[in-house]
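In: below: sequence and its predicted model.
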Amino acid sequence: MRPRSSRDIRRENRFDLLRRVYSAERAVTRQWLAAETGLSPATVATLTTELLALGVLVEVGREDSGGGRPRARLAVNGDHGVLVGVDVAETYVRADLFDLALRGLDSGHREIGPEDHQPDVVARHVVDLVRGIFDRGRLTRDRLLGIGVSLPGQRHTDSGVSLFPAATGAYEDGDPEGRFRGLLADAFGSEPFLENPLKASTVAELWFGGGRAAHDLAVVTLGTGVGVGIAVDQRLYRGATDAAGEWGHTLLVPGGRTCRCGRTGCVEAYVGAPGIVATLRERDPRDPLLHADESATVDALASAAGRDDPRALAVLDEVGATLGVALANLVNVLNPDTVVLGSWVATRLGRWLLPAARDGAATHALPRNLAAVDWRLSGVEGHAVSLGVAALALEGLVAGGPSAAPRRDPVPTTAHRER
């Protein structure tokens, strides 16, 4: 981990305290926060004063202290404004609207294809979806406190992240001029916070899922692509170039299947959705569970496995065992106390993949490392990526980073908010 300045430590303490308020799901006192975080009462008092001034927290009454002055009770100020989280994937764009308590209010979804994989086209889809949500809710743009957008690919510190690198077989920056960020800033009047889905999902788990009690966390995303989000001591690990987590493109089978990245034998080529379809096809090219669309094939596998279909169960056992080998390497290297399987493939097939993967990992992981692991399927409610990137936008608001303040006048809308 990089050396931390006093400013970094202060920011992390503020986020830690804020996450505790969110996870408590009830009003809390400063004394409770001091006990939960281990911070001094003076530090907690300073941080809560800052969050009250920002409008993120609000006092909601007092409680008896058992002697002395009554203690103020603090809660998230959900009505203070709204946040938007957007998940841009290779086949869809999804936008979710949240109140400041990160409760989902509305969402929009749009399918996209390879012809849409350009920064200006993707930006137009995002703007259209968000405007539609605001119009339905009769919200004005001044209610928007922050917008976070997850884009596939590696994060570029200055301009955001690459667009669709796996689909193109390249890892160069897809948007080096930052056109995507600029277009959204023009549309919404504030800089968006950009991240990739690995890290966004990890933040969602830290705030609302299996990572809340974890110290060292690995969030394995199983979808069309595969990767891992890492948190060390409850802090998101980014790596030297913000590119940590490309576990899906580590070598699993020398000389094996060709991966979408152009290399062979990658983890993703065996446990991502295309890899699962390939395993099914290798067993029987005419299997009726096979469909032209990989999502439909995964759904068919889940449905058949739910009926105890031996063909489907055999495929999932094979994929799960392979996943277990890859996870054993992860456990040996990272030594996490919690491993969470998430994303859409894990949602549909995780009940079969996780036990098989756990058994496979037990054969290959070092016993001491393995014994420390709490294995979980994601318990985050709603769409983890958009929730996580909205939480990052909230962190940006609190820290004074992107999304913290309007950059220029927002595009006007005819919508209004009734009070």
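Out: In hand now; what should we look at?

In: could you use CA atoms for every contact and neighbour count after this?
Out: Will do.

In: for the helix or strand where residue 304 lies, packing partners?
Out: Using DSSP states H and E, residue 304 sits within helix 294-306. In terms of contacts (3 or more CA pairs under 8 Å, 6 or more residues apart in numbering; DSSP states H and E), helix 294-306 is packed against helix 273-283, helix 310-334, helix 344-364.

In: save those helices as TSV, and put in distance to residue 397 and mean neighbour count too.
Out: Below are the helices and strands packed on helix 294-306 laid out as TSV (distance: least, CA to CA, whole Å; neighbours: other CA atoms under 10 Å):
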stretch	distance to residue 397	mean neighbour count
helix 273-283	36	20
helix 310-334	31	20
helix 344-364	29	20
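
In: now those as TSV including distance to residue 216?
Out: What follows is those, written out as TSV (distance: least, CA to CA, whole Å):
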stretch	distance to residue 216
helix 273-283	27
helix 310-334	8
helix 344-364	18
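
In: which one is the residue positioned nearest the centre of the chain nearest to, not counting chain neighbours?
Out: The residue lying closest to the centre of the chain (CA atoms, centre = their mean) is residue 201, at 1.8 Å. With sequence-adjacent residues excluded and distances taken as CA to CA, 6 or more residues apart in numbering, residue 201 is closest to residue 385, at 4.9 Å.

In: what is the orientation angle of the host helix or strand of the one you found with helix 344-364?
Out: Using DSSP H and E, residue 385 maps to helix 384-399. Computed by axes from the mean of the first three to the mean of the last three CA atoms, to 10 degrees, the angle separating helix 384-399 from helix 344-364 equals 90 degrees.

In: against that first model, consider the following:
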Amino acid sequence: MQHRTAREIRHRNRFSLLRAVYAADGHTSRQELAAQTGLSFASVGNMIAELLDVGVLTELGHDANGIGRPRAKLAANPDRGLLVGVDTAETTVHVDVFDLAMTVRRSVEVPIDPDATDPPAIADLIAATVTDLVGDDGDAVLGAGVIVPGPVEPTGGVSLFSPYWSWKGVPFRGLLTERLPYRLYLDNPLKASTVAELWFGAGREIEDLVVVTLRSGVGVGIAVDGTLLRGVTNTAGEWGHMVLLPRGRTCRCGRRGCVEAYIGAPGIAHTLRELDPASPLFSSDPLTTVAAIAAARDQEVAQAVIRRTGEHLGIAVANLINLVNPRTIVFGDSVAGYLGEALLEIARPIIAEYALGDPYQAVTLQLSGLRHNPVSLGAATFALEGFLADSDTFGSVSARRAKPGK
């Protein structure tokens, strides 16, 4: 049994309350929040008072339904500050600046020089991109979440391993701290996408879910009771490196037959090359190849690639259902954006065949409904959680409210 401290419970309740505020999009009240979160009206009232005091929430006025006292409507305060989300992928750095209502204020994507991928060079690129995008609003930044590929140790801010650039044990947050003046939070795409779904997507209503990230790399984020499952070394969810075919294709991790080698973007491009080595759909960039396959899905070779990839996805997801028994599986990111519906159409009957009956009947399979880059959104959400959990944010408020007459 997991035992939480009073502070952890307070943070969890604060997160739950604010998630409900975001879900309501400015159309909720204290009474509705108490009903939605299951917290007592007194607890909700106290937390809302704190969030109003520090400017995280704002009151939009009162509803007037003619029954009882008008209820104050609450929303996140977009003017309270800015949050930065950084998605570092294999070939690009994507940066978004959000206000506290989680609306994108500014966005940019810059290429990564393939000859400048050592940690200091990537740190320089991220810092320069963030600094340029934030501009004169640096004092308004409440925190920045930075996502790098591969397993990450978030407490120490260490990139344990990067499959793209062969990093091992890199203290990357420390490098960024030397270059950026903000509170920084380091994690990986699997965790970021899952946090984004918990706050702004499927996790608003379902707290036990799996988020499948399909891009150049492949993996899952797992949430149980609204909390990320991290594992002892924060590597829970490396489903992309489970063996799908013994002695199969070589994966970028150095092993053979991994799930990622068949359903990640490079794996899909590999399948196209196997089926038609001279296909005009093939590009040096795997994601461009995936986009071309999606655009040409009425062609025989594209259909064959989708069918084979969908079959691999179906078997891998069936094993995932048997292992985790989630309520919902959400498929997201670039490959899902291009081919999600087509792949799921092939995968569903295979999942039904290979998954155990009760877990399969209980699970919902769906594409992500997030309208924005889930990784950069999740990165900014890590910064939001850090700000909400910071004792400096709420300490003076709690002390002031505890004084007699206050």
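Out: Yes, it's here. Bear in mind the structure is a predicted one, so any value in this text is a computation, not a measurement.

In: follow-up on the earlier one: residue 150 is in contact with the residue nearest to residue 201 of structure 1, correct?
Out: Yes: counting by CA atoms under 8 Å, residue 385 of structure 1 does reach residue 150; the two are 7.1 Å apart.

In: those two: which has the busier surroundings?
Out: More crowded of residue 385 of structure 1 and residue 150, by other CA atoms under 10 Å: residue 385, with 33 against 29.

In: ok, now which ones touch the more buried one?
Out: 85-87, 150, 197, 200-201, 204 (CA atoms under 8 Å, 6 or more residues apart in numbering).

In: likewise for residue 129 of structure 1?
Out: With contact taken as CA under 8 Å, 6+ apart, residue 129 of structure 1 is in contact with 94-95, 108-110.

In: just to revisit the earlier point, make CSV from the contacts of residue 385 of structure 1 and add secondary structure to it.
Out: Putting the contacts of residue 385 of structure 1 into CSV (DSSP: H, G, I helix; E, B strand; the rest coil) gives the following:
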residue, secondary structure
85, strand
86, strand
87, strand
150, strand
197, helix
200, helix
201, helix
204, helix
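
In: in those, which residue is surrounded by the most others?
Out: When the contacts of residue 385 of structure 1 are compared by neighbour count (other CA under 10 Å), residue 85 ends up highest, at 33 neighbours.

In: which residues in the stretch 1-150 of structure 2 form helices?
Out: Here the stretch 1-150 of structure 2 has its helices, by DSSP state H, counting those that start in this stretch, at 6-24, 30-37, 41-53, 119-134.

In: dump those helices to CSV, plus distance to residue 256 of structure 2.
Out: Shown next, in CSV, are the helices of the stretch 1-150 of structure 2 (distance: least, CA to CA, whole Å):
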stretch, distance to residue 256 of structure 2
helix 6-24, 40
helix 30-37, 45
helix 41-53, 51
helix 119-134, 27
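
In: quick one: closest of those to residue 64 of structure 2.
Out: helix 30-37 (14.4 Å; CA to CA).

In: that closest one against structure 1, how far on average?
Out: On superposition with structure 1, the mean distance recorded for helix 30-37 of structure 2 (mean CA distance after the TM-score superposition for structure 1) is 0.4 Å.

In: show me how far that helix is from its chain's centre.
Out: How far helix 30-37 of structure 2 lies from its chain's middle: 26 Å, per CA atoms, centre = their mean, to the nearest Å.

In: between it and helix 41-53, how many degrees?
Out: With the same axes, to 10 degrees applied, the angle from helix 30-37 of structure 2 to helix 41-53 works out at 110 degrees.

In: got a list of contacts for helix 30-37 of structure 2?
Out: Contact with helix 30-37 of structure 2 is made by 16-17, 20-21, 40-41, 44-45, 48, 71-74, as judged by CA under 8 Å, 6+ apart.

In: kindly report the same for stretch 265-277 of structure 1.
Out: The contact list for stretch 265-277 of structure 1 (CA under 8 Å, 6+ apart) reads 222-227, 247-260, 278-279, 290, 294-295, 297-298, 315, 319-320, 322-323, 326, 345.

In: narrow the residues you listed to those that are buried.
Out: Using 16 or more other CA atoms under 10 Å as the burial test, the contacts of stretch 265-277 of structure 1 include 222-227, 247-252, 257, 259-260, 278-279, 290, 294-295, 297-298, 315, 319-320, 322-323, 326, 345 as buried.

In: out of the helices of the stretch 1-150 of structure 2, flag the one nearest residue 178 of structure 2.
Out: With CA to CA as the measure, helix 119-134 is the member of those nearest residue 178 of structure 2 (9.3 Å).

In: the residue nearest to the centre of structure 1 maps to what in structure 2?
Out: In structure 2, residue 201 of structure 1 lines up with residue 193, judged by TM-score structural alignment.

In: wait, that match sits on residue 211?
Out: Yes: in terms of CA under 8 Å, residue 193 of structure 2 counts as a neighbour of residue 211; the distance is 7.0 Å.

In: in the stretch 151-300 of structure 1, what residue spans correspond to helices?
Out: With DSSP H, counting those that start in this stretch as the criterion, the stretch 151-300 of structure 1 has helices at 165-168, 179-188, 197-208, 268-271, 273-283, 294-306.

In: of those, which approaches residue 373 of structure 1 most closely?
Out: helix 197-208 (15.8 Å).

In: superpose on structure 2 and give me the mean offset of the closest one.
Out: Here the mean offset of helix 197-208 of structure 1 against structure 2 after fitting is 0.9 Å, by mean CA distance after the TM-score superposition for structure 1.

In: which strands and helices sit next to that helix?
Out: Here helix 197-208 of structure 1 touches helix 6-24, strand 216-222, strand 226-232, strand 235-236, helix 384-399, going by 3+ CA pairs under 8 Å, 6+ apart.
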